[in-house]
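*Asks:* Using only what follows, build the 3D model:
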Amino acid sequence: MTQTLRLGIAGLGTVGASVLHMVARRAEALTAATGRTITVTAISARDRSRDRGVDLSGLHWFDDPVALARSPEIDVFVELVGGSEGPAKAAVEAALGAGKHVVTANKALLAHHGAALARLAEANGVALAYEASVAGGIPVIKAIREGLSGNAISRVYGILNGTCNYILSRMEAEGLTFEACLKDAQALGYAEADPTFDVEGFDTAHKLAILTSLAFGVEIDAEGVSVEGISAIQPLDLTMADELGYRIKLLGVAQATEAGIEQRVHPTMVAKASAIAQVMGVTNAVTVDADAVGELTLIGPGAGGAATASAVVADITDVALGLVRPTFGQPIAGLAPPRRVEMQRHEGGYYIRLTVHDRTGVAAGVATRMAEANISIESIVQRRSAKAASSDPQGLSGQPVPLVLITYAATEGNVREALAAIDRDGLLAEAPQLIRIERE
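*Replies:* Next comes the predicted model:
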């Protein structure tokens, strides 16, 4: 082990530039904490001419990140390129194969190839560290893998995507549509030009798959995550949630059940009194339910250059201290194969908004179909406009009106069965809205 720890950084976007700044700014403190000088010696990025606000003149520039990963000039390869395939995957494999420690913020790479990369890291006796891959600056990986190692975890869930939380927060506070809030998020740089990966839940699903492996000691199973996004949420849903004592959040939820591990990402109603309901804007939050500590919630910045760089530098510090931990909390051979629980078997409360034809007997017909599917209704609200109520007090116009149901615990399969029957009865004017309720 040399006294100086030499870093090679691939990817000099917002996060990469922030890591460069942080390592330089905190040089004395990092040396004091680790007993080693930590320095960046080589870099790789697509554009040499871009001004990144830091002097790069003394660094060795590699056009090819794979060549950087293999270079004898570095001890640690910091991968900030992104993407589950291509240069990022090839460079990380090359670094691990060459006996280099790897620090990455790449959740997609880990979600799809984490097991294979962990085996490669173990075979070469090096670290594969990824604190920055989930929830930005929140140290949730360390909390679960190390801080809670004496606990049996039953559930981990959270707000893992700041773009979605920003959109839902704005929709709730200002009564705006999803489309209007998305446009603002793009203008502010919170959402990409193509926002699908964020707003349809795939980013959250990748992060959840990583947390699931850590929390429950199972192999990563990104394909086993049930995923729904927020694009179908309407202002009325947020208004009704508020009246019923809830807020709507896009949650990633992993839960241990007798049948296996549930992994699901979807819009969720959470009680307004809960800690996670207070998290607004681009902030992230992760809650862990464990036997010894009970409920533990970590809240903080889930994205951004400085926050993500903070997590990257924390991993670099561990490497400098010689801490090489099993990637997912235990040797890869000890991870159990995943036992998927299909969404149809999920059991919980539901918010169901039906747009029905405003005529006599519709509510009774809906209630009958729910009862036939063994679903108990906690509350039912029919929302008619003041104009419609005054002009048609008997409700005989047949015009579409919203009918909102809150159910007691029911299985997803039974709820879907009841909705299909209601549709066959010709009671629906448009597709139903279904939002799960996460109880504390």
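*Asks:* all contacts plus neighbour counts: C-alpha atoms, from now on.
*Replies:* OK.
*Asks:* Excluding chain neighbours, give the residue nearest to the residue nearest the centre of the chain in space.
*Replies:* The centroid of the chain falls nearest to Thr204 when counting by Cα atoms, centre = their mean (2.6 Å). Nearest residue to Thr204 in three dimensions, chain neighbours excluded: Leu160, at 5.5 Å (Cα to Cα, 6 or more residues apart in numbering).
*Asks:* Here is a second sequence; please produce its structure as well for comparison:
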Amino acid sequence: MSAAEVRVGLLGLGTVGTGVVSIISRHQEELRHQVGCPVTVKKVLVRDKEKQRPVDLDESLVTDQIEDVLFDKNIDVVIEVMGGVETTREHLLTALRNGKHVVTANKDLMALYGAELLQVASENGCDLYYEASVAGGIPILRSLSDGLSADRITKMMGIVNGTTNYILTKMTQNGSSYEEVLKVAQELGFAESDPTADVEGLDAARKMAILATLGFSMDVSLDDVSVKGISSVTKTDLDYCDQLGYTMKLIGLAKRDEGRVEVSVEPTLLPKEHPLASVHNEYNAVYVYGEAVGETMFYGPGAGSLPTATAVVSDLVSVMKNMRLGVCGRQVQEPLHARVLKKANEIDSKYFMRLRVLDKAGTFQAVTSLFASHDVSFEKLLQLPIAGEEVAEVIVITHHTTKENYEQLYKKLSELEVIESIESSYRVEGGR
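*Replies:* This is a model prediction of the structure:
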């Protein structure tokens, strides 16, 4: 590190990269106050050097050659905001082995290769920070590793994908279909042209793997996360949720009981009075339950140029402080606990189910008998005939039961002659 300044190499100058350059340029006084020296952007890697950009950069700083960043001995910190996984992994491993500290906003990379990158960082006396990889401008990772480090975290539950939250919000508020809202979300830039990673829950799953690994000090991988997206959610489902006093959100859940964990992402019904039920549009929020602190909630914008860039530059400040103190590369710790996943008979929840059944004598008795035989009882129940048809809709919210019991019940219901179809099924959280 130069005694006079900290020099940064930036990989990527898209939405977040532009925000990083803007904050570093505009907040020099605050940065100098925090760490006692200025911050200089020395090189910026881009794909197209001729492209017009909304930030004013000296042409000499812009390069399309990755070697200009990775092998420049005058660069202290590499900030990665270009995305990608395999090639980006190789670039960051090279940076760390060349003694450069790394800040990344790359959730895909950290979910798959975070343990490896952190280990290489430690071996080379380097820092690796990744706050912006989970919830944009919300400082959730720093809160887990610093603010709540003395507590034992038992549960993390939240909305960690802004695209799906926007879609479900508009479907609920406007009565629009999934397809209609998705199209609007794409036009507004809240959803990608290929929205699969968001709407099928993969983006949220990566974030929950990162949260669970850090919060539980346990090596949780992406494959450990049970995932279900929102593409099959219908306006009818949301209408019944509302009628029964619930709101639907795509919820990421990481829960630990007696050393065993479950991690999932799925559309979930929440009571309307639950704080997460009032988190709308593209905003994110994470509830954290600790044995000592109780319940805490972190809320804010989950994406966007400046919110995400703020998290990136905050990580940069942490690196700079460590550099001046001479303690870089010491934050990496091996997981304290072995990963033990809950079995289906250890996962407990309430469930929402919507059935189309034959509207005739004996149907209700057959359905209720099957529920009883699987030790699943009703908390709420609606039975509504469908005009002009010989079928009715039965909407059920169960009491708490195990995932194993519920899955067995679901299979038997799908085979029952008086049931025309199981239209939908969702987890229910919150309440008693």
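*Asks:* Any idea what the TM-score comes out to?
*Replies:* TM-score of the superposed chains, computed with TM-score structural alignment, normalised by the length of structure 2, equals 0.95; 427 aligned residues with a Cα RMSD of 1.7 Å.
*Asks:* and the residue nearest to Thr204 of structure 1, how far is that from Ala24 of structure 1?
*Replies:* Here the criterion is Cα to Cα, to the nearest Å. By it, Leu160 of structure 1 lies 29 Å from Ala24 of structure 1.
*Asks:* if you count what's nearby, which of those two comes out ahead?
*Replies:* Counted by other Cα atoms under 10 Å, Leu160 of structure 1 and Ala24 do not tie: Leu160 has more neighbours, with 30 against 15.
*Asks:* Now the most far-flung residue of structure 2 relative to its centre: which helix or strand?
*Replies:* Taking Cα atoms, centre = their mean as the measure, the residue most remote from the mean C-alpha position of structure 2 is Ala361, 46.7 Å away. Using DSSP states H and E, Ala361 of structure 2 maps to neither a helix nor a strand.
*Asks:* So it versus Val418 of structure 2, what's the distance?
*Replies:* Applying Cα to Cα to Ala361 of structure 2 and Val418 of structure 2 gives a distance of 10 Å.
*Asks:* Over to Arg7 of structure 2?
*Replies:* Separation of Arg7 of structure 2 from Val418 of structure 2 (Cα to Cα): 70 Å.
*Asks:* Gly99 of structure 2 reaches Asp127, doesn't it?
*Replies:* No. Shown here, Gly99 of structure 2 and Asp127 do not form a contact pair, counting by Cα atoms under 8 Å, at 9.5 Å.
*Asks:* Neighbour count for these two, which is higher?
*Replies:* Higher neighbour count among Gly99 of structure 2 and Asp127: Asp127, with 29 against 21, using other Cα under 10 Å.
*Asks:* Hmm, His101 and the more buried one touching each other?
*Replies:* Yes. With contact defined as Cα under 8 Å, Asp127 of structure 2 reaches His101; the gap is 5.0 Å.
*Asks:* Which neighbours do these two have in common?
*Replies:* With contacts taken as Cα atoms under 8 Å, 6 or more residues apart in numbering, Asp127 of structure 2 and His101 have 121, 319 as neighbours in common.
*Asks:* can you count the residues close to Ala209 of structure 1?
*Replies:* The burial count for Ala209 of structure 1: 29, using other Cα under 10 Å.
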